[in-house]
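> My questions are about this predicted structure, shown below with the sequence.
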Amino acid sequence: MNLKNICLGALALSMVSGVAFAGALDEPDNMAPFFTDSGMKTMKPMADFKTAFMAMPMEKQEAMKKECNDAAMSKPHAEFCANVQALGGAN
């Protein structure tokens, strides 16, 4: 019985941890409003970027700001994070 509980706990922890690795900046649904093309190569102008950012729920905004403040997470999204920083993302 105790071994079963330990195994179930380990499984639950691994599933929760796996979700944590995929951040807000890695979710295509979160990032799509900031780009003009479906391939997400061309960023929208700052005015449109700000409109899209402010339209997002506060939780997503905070998650993006947090990830942009992390050097390892922000490196692949440098242009996006520069815009977030310009909107006051440096907390």
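Nice, I can see it.
> can we go C-alpha only for contacts and neighbour counts from here?
Will do.
> was I right about Met40 contacting Asp29?
No: contact criterion CA atoms under 8 Å: Met40 and Asp29 do not qualify, at 10.9 Å.
> So between the two, which is more surrounded?
Met40 (14 against 9; other CA atoms under 10 Å).
> secondary structure class for that one?
coil (DSSP: H, G, I helix; E, B strand; the rest coil).
> residues contacting it?
31-32 (CA atoms under 8 Å, 6 or more residues apart in numbering).
> Any figure for the gap between it and Asp26?
12 Å (CA to CA, to the nearest Å).
> and what of Lys60?
12 Å.
> Kindly report the same for Gly89.
In this view, Gly89 and Asp26 are 18 Å apart by CA to CA.
> next up, a second structure to put side by side with the first:
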Amino acid sequence: MNLKMLTTGAISLAMITGSALAGGSTGTSALDDPAKMSPFFTDAGMKTMKSEAEFKAAWMTMKEEDRAAMMKECGDEAIAKAHDNFCKMTKQLGGAN
């Protein structure tokens, strides 16, 4: 089970990173970090987001600087496109400030 999770995460990370780099972004996005993003998804492949209440609970348990970094990255058009649903949810929680 762990090998499958790691493999799926690595593949997802490679795909997301490739998309971000193709969009002209440099560096690695915190939104591509499976350790930071997995609390917001129901599956290891990070395709299905948790409910709004579960998302908010996970969001509020994060450090303020991690939330700020993620909100900043959602402001980047290429990154936001790759993480559309996640960024929409952060904005609903007040991340658009």
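Thanks, I have it. Just so you know, these numbers come straight off a predicted model, no measurement behind them.
> Now do the same for Phe49 of the first structure: its match in the second structure.
When the second structure is aligned by TM-score structural alignment, Phe49 of the first structure is paired with Phe55.
> What count of nearby residues applies to its match?
18.
> Can you give me the distance of the most centrally placed residue in the first structure to Asn83 of the first structure?
Residue closest to the mean C-alpha point of the first structure, counted by CA atoms, centre = their mean, is Ala24 at 1.7 Å. Ala24 of the first structure sits 15 Å away from Asn83 of the first structure, taking CA to CA as the criterion.
> To which residue of the second structure is Glu79 of the first structure aligned?
Match for Glu79 of the first structure (TM-score structural alignment): Asn85.
> Now do the buried residues in the host helix or strand of that match.
In the assignment (DSSP states H and E), Asn85 of the second structure maps to helix 84-90. Neighbour-count burial for helix 84-90 of the second structure flags 86-87, 89-90 (criterion: 16 or more other CA atoms under 10 Å).
> what does stretch 15-34 of the second structure give?
Buried residues in stretch 15-34 of the second structure (16+ other CA under 10 Å): 16-17, 19-20, 25, 29, 31-32, 34.
> Quick check: the two most widely separated of those residues?
Ser25 and Pro34 (18.8 Å; CA to CA).
> re earlier: what does the residue nearest to the centre of the first structure correspond to in the second structure?
With TM-score structural alignment as the criterion, Ala24 of the first structure pairs with Ala30.
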